[in-house]
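*Asks:* next comes the sequence, and after it the predicted model I'd like to discuss.
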Amino acid sequence: MLSPRNRMRHSAEFGLVMRKGRRAGRQALGAVYLAPPPDDTAREEPPRVGFVVSKAVGGAVVRKRVQRRLRHLMRERIGHLPGGSLLVVRAKPMAASLGYDVLAAQLDSALNAVTRPREKRVHDRR
């Protein structure tokens, strides 16, 4: 189980991440990541994760099962996020029908996409 201190609970935090975070989408889920500014004192805080599992995913039992799986998967990966960072994981309807290993692979792929440093694009002007 993911520790309560590692969970996002306030809508203001979700809104901030959704407005300013980096996004990566996969077939079964999407991830939005907001790293703390380099000079921010929030780095002393633990990283926090929030989950969005809408009714499009399924009924209450299905949604809760998907959320529990995602929470368990993030518990294993939370140590790789820097302190003070915020992450929102959004389940898509396909998440309900996928196995644990496939869901884990898609989560890893999305996390790698949003947390790796941005590459500077060089425009070739001729």
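*Replies:* Ah, there it is.
*Asks:* can we go C-alpha only for contacts and neighbour counts from here?
*Replies:* Fine.
*Asks:* now the strands for the chain?
*Replies:* For the chain, the strands defined by DSSP state E occupy 22-25, 29-34, 48-53, 86-91.
*Asks:* mean neighbour count, these: which tops it?
*Replies:* By mean neighbour count, with neighbours taken as mean count of other Cα atoms under 10 Å, strand 86-91 ranks first of the strands of the chain at a mean of 25.
*Asks:* put this next to the previous one:
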Amino acid sequence: MLAKANRIVTASDYRRLVRTGRKARSPLALAYGSRSGPDAPLRVGVIVARSVGNAVVRNRVRRRVKAVSWSLAQEVRGLDVVLRALPTSAAADFASIDREVRRLVRVLEERA
């Protein structure tokens, strides 16, 4: 589980990042991100819509994305990221989700 310092929790932060953040896309997810500060921790928010699947599937996708984010929190600093899972992520295995989320965060880190 992500520490509170590594989570995006307010609706206004989600809205700000989705509307004004840099975008990156993969077959499994969309990512929106912006710089928060050089010493700030990585903060991650996850959006998994009903189009991904039923509650069991959505929660599985959310847990997998958060697990990858937890490991990224030690590597990346100064970035706020919102990850929106796409319906194709429902059938993806953990390794695919891990690879794509890491790639999206790296792309946002370069762009922001």
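*Replies:* That came through fine. Given the structure is predicted, the values throughout are model-derived calculations rather than measurements.
*Asks:* where does the TM-score land?
*Replies:* Remark: TM-score between the superposed chains equals 0.90 [TM-score structural alignment, normalised by the length of structure 2]; 112 aligned residues with a Cα RMSD of 1.6 Å.
*Asks:* any idea which of the strands of structure 1 gets closest to R77 of structure 1?
*Replies:* Of all those, it is strand 48-53 that lies closest to R77 of structure 1, at 10.7 Å by Cα to Cα.
*Asks:* run the angle between that closest one and strand 86-91 for me.
*Replies:* With axes from the mean of the first three to the mean of the last three Cα atoms, to 10 degrees applied, the angle from strand 48-53 of structure 1 to strand 86-91 works out at 20 degrees.
*Asks:* on that earlier part again, mind putting the strands of structure 1 in a markdown table, distance to D108 of structure 1 included?
*Replies:* Listed next are the strands of structure 1 as a markdown table, based on distance: least, Cα to Cα, whole Å:
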| stretch | distance to D108 of structure 1 |
| --- | --- |
| strand 22-25 | 11 |
| strand 29-34 | 10 |
| strand 48-53 | 14 |
| strand 86-91 | 11 |
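*Asks:* out of those strands, which gets nearest to M8 of structure 1?
*Replies:* Closest among these, using Cα to Cα: strand 48-53, at 4.7 Å.
*Asks:* what span of structure 2 lines up against that closest one?
*Replies:* The alignment of strand 48-53 of structure 1 onto structure 2 (TM-score structural alignment) spans residues 43-48.
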